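In: fold the stuff below for me.
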Amino acid sequence: MNSDARHAPAGSHPVKTELWKRVYSRVGSYWKGLLLAILLMAGAAATQPTLALIMKPLLDDGFNGTKPYYVWAIPLAVIGLILMRGIFNFFSEYLLAWVANNVLLGIRRDMFERLLGLPDADFKRGDTGRLLNRFTIDAGHVTGYATDVITVLVRETLVVIALIGVLLYMSWMLTLIILVMLPISTLIARVFIRRLRSINRETVNMNAELTRVASEGINGQRVIKLFDGYEAERGRFSFVNARLRRFAMRTATADAAMTPLTQFCIAVSVGCIIAVALGQANNGTLTVGSFASFMAALAQIFDPIKRLTNLAGKMQKMLVAAESVFTLIDQEPEIDAGTRTLPEPVRGKVEFRQVSHRFPDADSDTLSNVSFMIEPGQTIALVGRSGSGKTTLANMLPRFVLPGDGSILLDDVPINELTLRSLRSHLSLVSQDVVLFDDTIAANVGYGSLGQASEEQIREALASANLLEFVDGLPQGMYSQVGENAARLSGGQRQRLAIARALIKNAPVLILDEATSALDNESERQVQASLERLMRGRTTMVIAHRLSTVQNADRIVVLDAGQIVEQGAHAELLAAQGLYASLYNMQFRND
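Out: From the prediction side, this is the model:
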């Protein structure tokens, strides 16, 4: 999408034109199925006026006995036409569904590919409800309405044109009355289009909010129960639910208002037609059969006109949904401008050189001129008060966060010169917030590019993580499901499973982010023993609030307000009686 169209106001002409092109370029990639569907729709449309034309010979010649073969010919013709229409409609709808679902497949694939490539900062915005809504509702609306628009435009337009041809053939004067009333109906429909556009956009946003509120209700159900948050959550949900109902009613009102107004125009035109037809019949210029064919064609023309009129609402829903979908697809992926790969073997030397960082809209730097080095195989602990910049510093190594100034080197190579794949292939992470997928234990331990790990390798990793005895005690062993969010495992078991995953990866550089802070003492001892095995021979950066877990680090780096204020071994820092000693004594003053 060009920059002008992307930044134009919502609903403006450049945006609408660009959205139309993007939606139908995807639909058009399945042009063979689409073309065949259109031809079948044309065949179905051709049967409709033919049914009206049959009325003239039926009434003029069939009932007076002049053509006795009409007794069987006309019924067979009607049956044949209806059967043909049914066959054509079935295959055209099947082909359109095939096109729609293939387009939907491609859109969702592109959305998920872009989702996986988004920068880490984009996920910190907490827009989960909107993201899920784009996959489930918006993507379906784009493809569903796109094929509906084609169906209605092609089939109903052909039907209207064919029926108007029948009307003109039967009586041009009566048809003129219809052609005068059609533009009036169209103008009435246009009045409601602008209203529907804004309502549909608000509905999309509120659907995302509903998804978010419901998701928080599911994930936070224990907090809601323990803190008696029923009324608060009911209030939040009721507010969003009521807004959705209001938007739905406003849409229904606009849709419903078009019908009686259109019907009124139709009634006026029918009244005029009857009056003129009676005059022509009295003059002998219009037979009963011709009038019956005219009225049969006229009766059939109202439904396709109504569907064409209502098409405006579907078009607006499609454009709003497409705007939401392509907003995700067009988001900038995380920067991966590096071209180098680390030469083997990777030693694991890490260096931070005068690194500074400030988050957008922040009043001060999160980090300021931070410099330190971790030799291969060395363990460095980052400690300090909450908000001192420890986690931000650790997140810079895998380039989840980019420094504003300074540079970070791995084996003397600036990490921004490395491809993301090469850089991250040499890093492992074990954090407080363990992420496990709803799959088996074996699949989680050998996750991702490590999926080729053998059963023996997985067992060794589980044993090193002090988890093998527990896993062997399960009915299906390592092929037991962990459940959604690993709900079937305890906190300590989840941590040790993450450690087993890191052991399988065998990366030379390890980041431990508050890996034991949420555990009880017994679980912490088990996890700490597993971590010691994991850290052996690896360059390790440890972030911990519990200072008891970092006493054995080769060097402790103390941060305060984004700057290094102290660094040294545990005993040295205690003897210096600085910030580290103050934090340590505060934690253990009751021991």
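
In: rest of the way, CA atoms for contacts and neighbours
Out: Fine.

In: continuing past the longest helix seen in the chain, what's the next helix or strand?
Out: Longest helix in the chain, counting residues (DSSP state H): helix 230-283. As assigned by DSSP states H and E, the chain's next helix or strand after helix 230-283 is helix 288-329.

In: ok now the following helix or strand past that following helix, how far from the chain's centre?
Out: Following helix 288-329 in sequence order, the next helix or strand is strand 350-357 (DSSP H and E). Strand 350-357 sits 36 Å away from the centroid of its parent chain (CA atoms, centre = their mean, to the nearest Å).

In: same check on stretch 389-398?
Out: Distance of stretch 389-398 from its chain centroid, counting by CA atoms, centre = their mean, is 28 Å.

In: rewinding a little: run the angle between the longest helix of the chain and helix 288-329 for me.
Out: Here helix 230-283 points in a direction 150 degrees away from that of helix 288-329 (axes from the mean of the first three to the mean of the last three CA atoms, to 10 degrees).

In: what helices or strands is helix 230-283 leaning on?
Out: With contacts defined as 3 or more CA pairs under 8 Å, 6 or more residues apart in numbering; DSSP states H and E, helix 230-283 has these neighbours: helix 172-219, helix 288-329.

In: residue 540 is nearest to which of the ones you listed?
Out: helix 172-219 (32.7 Å; CA to CA).

In: what's the first helix or strand after that closest one?
Out: Sequence-wise, the next helix or strand beyond helix 172-219 is helix 221-226, with elements assigned using DSSP H and E.

In: need the contact partners of that following helix.
Out: Here helix 221-226 makes contact (CA atoms under 8 Å, 6 or more residues apart in numbering) with 217, 229, 230, 233.

In: I figured the first one hits residue 232, correct?
Out: Pointing back at residue 217 there. No. Between residue 217 and residue 232 there is no contact under CA atoms under 8 Å: 10.7 Å.

In: please give the structure of this sequence too, so both can be compared:
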Amino acid sequence: MSDRGTPPAPDDSLRQTDTASLKVYLRLLAYIKPYWVLFAISVVGFVIYSASQPAMAQFMEYLLDFIGAAGEGAPSFLPEPLSGGDTSAAAGERGPAYLPSVIIVGIVFARSVGAFLGNFFISQLAFRIVHTLRVSLFDHMAHLPGQYFDRHSSGHLMSVITYNVNGVTTAATDALKILIREGATVIALMSYLLYKDWMLTLLLLLVAPVIAALVGYVGKRLRRLSAKVQHSMGDITQVSSEMIHGYRVMRSFGGEAYEKRRFNQASWRNYLQNMKIVFTSSLNTPIMQMLVALSMGLMLYVALTIMELDDPGAFIAYFTAAGLVLKPLRQLSEVVPTIQKGVAAADSIFHLLDEPAERDTGTLRVERAQGGVRFEDVCFSYDGNDDWVLNRINLDVKPGEVIALVGRSGSGKSTLVSLLTRFYDPGAGRILLDGEPLEHYRLDNLREQVALVNQNVVLFNDSVAGNIAYGSLSETDPETVREAAKAAHAHEFIEQLPQGYDTLIGESGTRLSGGQRQRLAIARAILKNAPILILDEATSALDTESERHIQAALEEVMKNRTTFVVAHRLSTIERADRIVVMGEGKILEVGSHKELLAADGQYARLHSMQFRDEL
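Out: Next up, the predicted model:
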């Protein structure tokens, strides 16, 4: 009988969670490999530190014996030269009075050296790991396909690269340090206790299974809570980012109260999730300490009632070591929340790093394409389903031809031109450049052939010249940059800026008007001098006079280039070689301005409506 749809047993589910957490943490620790020397030095330091703990307990035995010495001489772990004389000396002889001081200074010195080596080199190692992860994350995000950014909000992506990486920092520094240092200390002390009295030590180990079960339960709960905290931090980042970037709209429409309420709710959710973590972590440590204390109480009772005490110094040393176990055990229990936070953070980072990058399997490179473009039965949907945004698009564009795409909003104009740069790949059909499918070209080489001016201008917090000569254009000489700015009618306003072309324009060019930002974007496209030019609402933010100047400049720039002009304002595309009218993802009409007006179809109606509106 089929068991399809049967949920996994609870134990299986928990086991899978444990396995997943372990895999994530081991993958995180695999980043240690290139820096194994730093790791080895830190381990040596922590081993020295942990060895000082049982040495301190043994010193207590020696000190008691030293004070009330009756012929025992120096303890067995001290070498002969430090014994202060013959170990078989008569009763009452003991080492010199300075010997305990020398021993305690030596133990503390070794402990201090070990702590420094361990802490310094493990921290250096951890921050190198975090740097490597952060850079890998950013580099990978730069090559993710456009649809990934469509599916994820910018706030949550920013949260991964900032907050989540900081969570990994804690797991890779404090957690790893405590695991090695306190873990080695517990091993050293337990070894010492077993050596001194293995039967008594077994009583202490009776609580080990209970502690292990407690740690396991707490770890699973904390990982779930940590994932929720990260998601709530993404919400906080998202709301903050939207308010900062959209503050003009917020104030214009009286949205202050709404945005404050959104942020308060997101922050409160984050507070509640964090308090659940604090509650679980805070309860975990005292419960664990009580279990160990009960075990030690039982040990003490057995030692005082059943076992015969013939060496008070050894008894004090034993229980000193047993007491010293409490602190590292407590710190090991407190490290569980840190590790689980780090695992949850690392899991989100690795999920992003495992996202497939843009497909770039082409091998063809050309110096400069001729610019012939052909769409063959091209279909496309954003979600990969049958709800096509573009449906069987067929269009043959000759090199140097100017193609205007018009139609109502949502008709697929911008989507069609975004396929040329392979920001998206068609769901069906194919696109050819100079007779070769786009997939045959190297991705960077394909994009070298296209200059793009979007309706949403993107500028960077750099100088005016740096924004025009951006990316691969950064080595362009200043005079060529000026010529591009003049061609875009941007030179006049740039010269009036405080530092001219060296003026910093602020994030997203906030110190410039919309028209000025658009002219800089056009100047950038002119400077690129690509054989294919895409103008997606390139003059939408310009006033009528500026648009007239830009239009004259663009007509000069469009010569000998294949140009796709996406526009709602029909007056900007009347002189195109061909006008493609789109509607509901299909091509409705193709022809020149005069031909389409004469046909009295969709274009004629659009033209009539807009002409009437403009009048």
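
In: out of residue 217 and residue 232 of the first structure, which sits in the busier spot?
Out: Neighbour totals were compared for residue 217 of the first structure and residue 232, and residue 217 leads with 18 against 11 (other CA atoms under 10 Å).

In: please say which position in the second structure that one maps to.
Out: The equivalent of residue 217 of the first structure in the second structure is residue 243 (alignment by TM-score structural alignment).

In: next: residue 188 of the first structure.
Out: In the second structure, the residue paired with residue 188 of the first structure is residue 214, using TM-score structural alignment.

In: please apply the same query to residue 376 of the first structure.
Out: With TM-score structural alignment as the criterion, residue 376 of the first structure lines up with residue 399 in the second structure.

In: and that match, what does it touch?
Out: By CA under 8 Å, 6+ apart, the contact list for residue 399 of the second structure reads 370, 371, 372, 373, 560, 561, 562.

In: now for those residues: which two are most distant?
Out: Maximum pairwise distance among the contacts of residue 399 of the second structure (CA to CA): 14.2 Å, between 373 and 560.

In: which of these two has more neighbours?
Out: More crowded of residue 373 of the second structure and residue 560, by other CA under 10 Å: residue 373, with 23 against 15.

In: state the distance from the more buried one to residue 429 of the second structure.
Out: Residue 373 of the second structure sits 14 Å away from residue 429 of the second structure, going by CA to CA, to the nearest Å.

In: just residue 332 of the second structure next, same as before
Out: Counting by CA to CA, the gap from residue 332 of the second structure to residue 429 of the second structure is 59 Å.

In: counting neighbours, go ahead and name the busier of the two.
Out: Shown here are residue 332 of the second structure and residue 429; by other CA under 10 Å, residue 332 has more neighbours (20 against 16).

In: thought that one was touching residue 180?
Out: No. At 9.7 Å, residue 332 of the second structure does not count as touching residue 180 under the criterion of CA under 8 Å.

In: what's the match for residue 146 of the first structure in the second structure?
Out: Correspondence of residue 146 of the first structure to the second structure, assessed by TM-score structural alignment: residue 172.

In: which residues touch that match?
Out: 29, 126, 127, 129, 130, 342.

In: who wins on neighbours among those residues?
Out: Neighbour counts for those (other CA under 10 Å) peak at residue 342, which has 28 neighbours.

In: my guess is it contacts residue 173, does it?
Out: No. Using CA under 8 Å, residue 342 of the second structure is not in contact with residue 173; the gap is 10.2 Å.

In: distance-wise, check the aligned partner of residue 50 of the first structure in the second structure relative to residue 191 of the second structure.
Out: Using TM-score structural alignment, the equivalent of residue 50 of the first structure in the second structure is residue 55. Separation of residue 55 of the second structure from residue 191 of the second structure (CA to CA) stands at 12 Å.

In: mean distance between the strand or helix carrying residue 145 of the first structure and the second structure after superposition?
Out: Secondary structure from DSSP H and E places residue 145 of the first structure in helix 139-151. Aligned to the second structure and superposed, helix 139-151 of the first structure gives a mean residue distance of 3.0 Å (mean CA distance after the TM-score superposition for the first structure).

In: ok, residues contacting the following helix or strand past that helix?
Out: The first helix or strand that comes after helix 139-151 of the first structure along the chain, using DSSP H and E, is helix 157-170. The contact list for helix 157-170 of the first structure (CA under 8 Å, 6+ apart) reads 42, 45-46, 48-49, 52-53, 174-175, 290-291, 293-294, 297-298, 300-301, 304-305, 308.

In: try it again at 7 Å.
Out: Residues outside helix 157-170 of the first structure that contact it (CA atoms under 7 Å, 6 or more residues apart in numbering) are 42, 45, 46, 48, 49, 175, 290, 294, 297, 301, 304.

In: and the fifth one, what helix or strand is that in?
Out: Residue 49 of the first structure is part of helix 31-53, with elements assigned from DSSP H and E.

In: show me what that helix is packed up against.
Out: Here helix 31-53 of the first structure touches helix 70-116, helix 157-170, helix 288-329, going by 3 or more CA pairs under 7 Å, 6 or more residues apart in numbering; DSSP states H and E.

In: picking up where we left off before, wait, which of the contacts of helix 221-226 of the first structure is closest to residue 265 of the first structure?
Out: For the contacts of helix 221-226 of the first structure, the nearest to residue 265 of the first structure is residue 233 (48.6 Å; CA to CA).

In: quick one: residues contacting the aligned partner of the closest one in the second structure.
Out: By TM-score structural alignment, residue 233 of the first structure lines up with residue 259 in the second structure. With contacts taken as CA under 7 Å, 6+ apart, residue 259 of the second structure has no neighbouring residues.

In: need the helices and strands packed on helix 31-53 of the first structure in a markdown table with distance to residue 28 of the first structure, can you?
Out: Formatted as a markdown table, these follow (distance: least, CA to CA, whole Å):
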| stretch | distance to residue 28 of the first structure |
| --- | --- |
| helix 70-116 | 9 |
| helix 157-170 | 20 |
| helix 288-329 | 16 |
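
In: quick one: closest of the ones you listed to residue 475 of the first structure.
Out: Between residue 475 of the first structure and these, the shortest gap by CA to CA is with helix 70-116, which sits at 34.3 Å.

In: mean deviation, the helix or strand that that closest one is followed by versus the second structure?
Out: Counting by DSSP H and E, the next helix or strand C-terminal to helix 70-116 of the first structure is helix 120-123. For helix 120-123 of the first structure, the mean deviation from the second structure after alignment is 1.3 Å (mean CA distance after the TM-score superposition for the first structure).
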